[in-house]
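S.K.: Attaching a predicted model along with its sequence, questions to come.
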Amino acid sequence: TMFVNKHSRTFIFKRLPRNYRQFTSSSTEDYDLVVIGGGSGGLACAKAASQLQKKVAVLDFVTPSTQGTTWGLGGTCVNVGCIPKKLMHHASLLGDAIRDSKAYGWNVPDEVQSDWTTLSTAVQNHVKSLNWGHRVQLRDKNVEYINGLGSFKDPHTVRVKESNGTERLLKTRNAVIAVGVRPYVPSQIPGAVEYGATSDDLFWLKKTPGKTLLIGASYIALECGGFLNGLGFDTSIMVRSRPLKQFDQQMAELVAESMESKGTRFLRKCVPVSIEKDSRGRLVVKYEDLTNRQTKEEVFDTVMFATGRHAVTNNLNLEALGIEVDQTTQKVFGGHSDDHERTSVANIYAIGDILHNRPELTPVAIKAGQLLADRLFGGSQVQMDYNMIPTTVFTPLEYGVVGISEEKAVSCHGEENIEVYHAFYTPLEFAVPRRDASHCYIKAICFGDRILGLHLIGPNAGEVIQGFAVALRCGATWSGLSGSVGIHPTTAEEVVKLHITKRSGADPTVTGC
């Protein structure tokens, strides 16, 4: 293909991807790719495909939550997930920093208070700026954005019901399902759907949440509970079984204990029975204590369910195409040997949170979407690698992890064949204000010289784990890790200083330099 350099008037020949196709009026399909879902994964895939000179459309439509909340382009992460969550987590940490500052000589009031309206408005304004930014990016990259609800008529035809009520059909060579997941509210509990909020609502509340009950023990429940308590709200978390049950259980319990020590109440072994609204507009929650089978009652201003998330695939007409979904979570089965994201229909793919048995993480969806576009249109054969995916739970003391849990390591290799190096440590910043550091903990799980998992609880755990995750992905070993020199004084250096094993029974508490 020949291009003209407008500055030098010279002719430039540029090699385009081998499967590049220019559209003409005789094309049998309108699009090379239609992406259903405008979240992180769908947008990444669409933009990458468009950069490879393909004609791409993105469909995005937000069905209101049970409480009527809706939002703009960008999906869960931008609007009701990672971004607003991290900002409110940071707001909570700022309160701790202000209180600590007295010990460092700053003249601040004994009591500081957060204003929900100011905080929520600032967070919402930032989210709206990101919504607009995504629309601008799609326009700049020549991706057609359609604010409409998509479903399949057949493998090559997507039916779109646009926001203005009109319908149209899009013919496409390939389609990507990237509709994401939404919170599940148990409808069998009287009053749950009518009065129960979810994380879809929390960040867009127009009034202060007040005394709040969070039902569930997932990372969403603990993150939201942590920052609400840090912002000064009376906060309780109702746990049916155990906190963070998908994570390493020693680490999970330390996270929960650290939250309890800061004032978050855990109602353990309890389940909700019903929710009613009283004459003052407050929510009366009846719940059962499973340890003694007693029914109890308490009044809250806000009740938030964090009891799992289900894929938004019900209205896509997947059953007519023969695409299998999990009957409970409605997630799509993928994972074919030739392509990890391909469904049972050859030209239809699924990425992000809706893929069965894959991590519900924004960076995973983005990377999978980009790699898929490269395979479809750029001649690549690189598959998404779902191993050694790092993540962080943004509780007041953050919990960062890459690799597997100790329980999983024991199950796979036997307790006698693994070595766990661990340490309790005190971040230097905690020393002057005499903050409780009893839950700051690190452990590395090893099988021979191979590091199977690295876990850290402490301030800025996400920032620390990111670097180690890259190292582990590049083949870092225990001998390489323990032989490294730390940066003093930092939290991260405590990882490379690990030397005490659980098997030894020695005290793992770090003292001095």
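M.R.: Yep, that arrived.
S.K.: alpha carbons only for contacts and neighbour counts from here, please
M.R.: OK.
S.K.: quick check, residue 3 in a strand?
M.R.: Yes - judged by DSSP: H, G, I helix; E, B strand; the rest coil, residue 3 forms part of a strand.
S.K.: Just list the residues touching the residue sitting nearest the centre point of the chain, thanks.
M.R.: With distances taken as CA atoms, centre = their mean, residue 361 lies nearest the centre of the chain, 4.2 Å away. Residues in contact with residue 361 (CA atoms under 8 Å, 6 or more residues apart in numbering) are 352, 353, 391.
S.K.: Use this one as the comparison:
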Amino acid sequence: MTDYDYDLFVIGIGSGGTRAARVAAAHGARVAAAEEYRVGGTCVIRGCVPKKLLVYGAHFAEDLMDARRFGWDVPADCKFDWKTLTGNVFEEVDRISKAYNTTLDSHKVEVINERAELTGPNSIRLASGREVTSKYILIATGARPHIPTCPGHEFGITSNEAFHLESVPKRILIAGAGYIANEFAGIFHEFGAKVTLINRSDQILRGYDEQIRDRLLQISMMKGIDFRFNAKFEGIEKQADGSLKVSMSNHAPIEVDCVMFATGRVPNTENLGLDAAGVELTEKGAIRVDEDNRSSVPSIFAVGDVTDRIQLTPVAIREGQAFADTIFGNKPTRVDYHCVPAAVFSHPQMAGVGLTESQAKQKYGSVKVYVSDFRPMKNVLAGRNERALYKMICDGETNKILGIHMIGPEAAEILQAAAVAVKAGLTKDAFDQTVALHPTMAEELVLMK
């Protein structure tokens, strides 16, 4: 390896790149990592971390209202200040980003705050003009929000800019029906915005269990969020008063104060010199990799959202760990993508692991479905008419659990433990034999019939 400047050069210091760089360095490799923006990547800087903090802030709207039923004298004119919340969120983002830097520094990873591009299978050119070589190169540049090409698209924002709005828009239109769209719909609604969500198809959250997502749609509509289905963007026109007039197919135009695109994410593979290095891409522009994260070029690897696998932070971290252990730790490791849990931090939360009911029926034919449809105790006393729904899908012959899906308060926190049981291949009998922890919402998992 001494023929190269480094043993490993990482392009992109997000969650996956950070883990790979740190672990490789711990195994004794000489590591450098380049980041053109800020250390931390999408999750820390403009994704799951700041968004989850907004979700926490938004929940107080309902919690303060419910508190009156629990004896608290909450003033009717209780006010919310967007700047206070976002200012504190940015402070936390800064803290975590600095922690990432500290971790890399403590492992003697050279952090280069410049854009890096490939010039060959083992060579990199930095924005400053400096050229370096490395035996192995890891691409971990993540993905970015997709922006439709309709007329006036420049007037819209994405989730990246949503955190930096000067104030909560009075009327916001969100395009998309995936987890980002539904999460921000709940956030802005709780902060007092009139939210309209439009989607090109007639479904939200495709890929999640149908009964669970239908429940979210019902609750969201009951809260006052508007949905327009089979609506394709035709154009955005800025009005004299600064408002935006949005035209769409199959529906009348609508005037709003902000348009947010949440229509998917695009791998960051442009202008990285991948062509020069001979790296193959998929039809969607992602880096094509094998089970060991290796691209079509033996010395170049990729992890995280820049590939065509599961776009989740914990998955990217596992991929980074597996890469470093395999290449530098003499410990061949591959990521198991079976039974990866996922959550939507909507209002209320959705979470699921394993096969949905329809997927299980297609694969196994005979399945048993156990359901608990209940009103959480807190909602009962608060006078909130919102019901939770838990589902367990089992093999009809063996009763092995194939999937668990839920919607309700703290669904993601509850599912994390339940996901272990699904991953371990437990049966419904194991849940039946477990004593309920009362009174909790989670006890419904062991009481379903």
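M.R.: Nice, thanks for sending it over. None of these values were measured; they are calculated from a predicted model.
S.K.: Could you dump the contacts of residue 361 of structure 1 into TSV with neighbour count, distance to residue 179 of structure 1 and secondary structure added?
M.R.: Compiled in TSV, those are given as follows (neighbours: other CA atoms under 10 Å; distance: CA to CA, whole Å; DSSP: H, G, I helix; E, B strand; the rest coil):
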residue	neighbour count	distance to residue 179 of structure 1	secondary structure
352	28	8	helix
353	26	8	helix
391	19	22	strand
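S.K.: what's the matching residue for the residue nearest to the centre of structure 1 over in structure 2?
M.R.: Taking TM-score structural alignment, residue 361 of structure 1 has residue 312 as its aligned residue in structure 2.
S.K.: what about the helices in the stretch 251-400 of structure 2?
M.R.: 274-277, 313-328, 357-364, 377-382 (DSSP state H, counting those that start in this stretch).
S.K.: so stretch 40-55 of structure 2 matches what in structure 1?
M.R.: By TM-score structural alignment, stretch 40-55 of structure 2 lines up with residues 74-89 in structure 1.
S.K.: Provide a list of residues in contact with residue 390 of structure 1.
M.R.: With CA under 8 Å, 6+ apart, residue 390 of structure 1 has these contacts: 400, 401, 402, 403, 465, 466, 469.
S.K.: and it, what pairs with it in structure 2?
M.R.: Using TM-score structural alignment, residue 390 of structure 1 lines up with residue 341 in structure 2.
S.K.: same deal with residue 146 of structure 1?
M.R.: In structure 2, the residue matched to residue 146 of structure 1 (TM-score structural alignment) is residue 112.
S.K.: Kindly report the same for residue 403 of structure 1.
M.R.: Under the pairing rule here (TM-score structural alignment), the equivalent of residue 403 of structure 1 within structure 2 is residue 354.
S.K.: repeat for residue 267 of structure 1
M.R.: Using TM-score structural alignment, residue 267 of structure 1 pairs with residue 228 in structure 2.
S.K.: Apart from its neighbours in sequence, what residue is nearest its match?
M.R.: For residue 228 of structure 2, ignoring the flanking residues on the chain, the nearest one in space by CA to CA, 6 or more residues apart in numbering is residue 198 at 4.6 Å.
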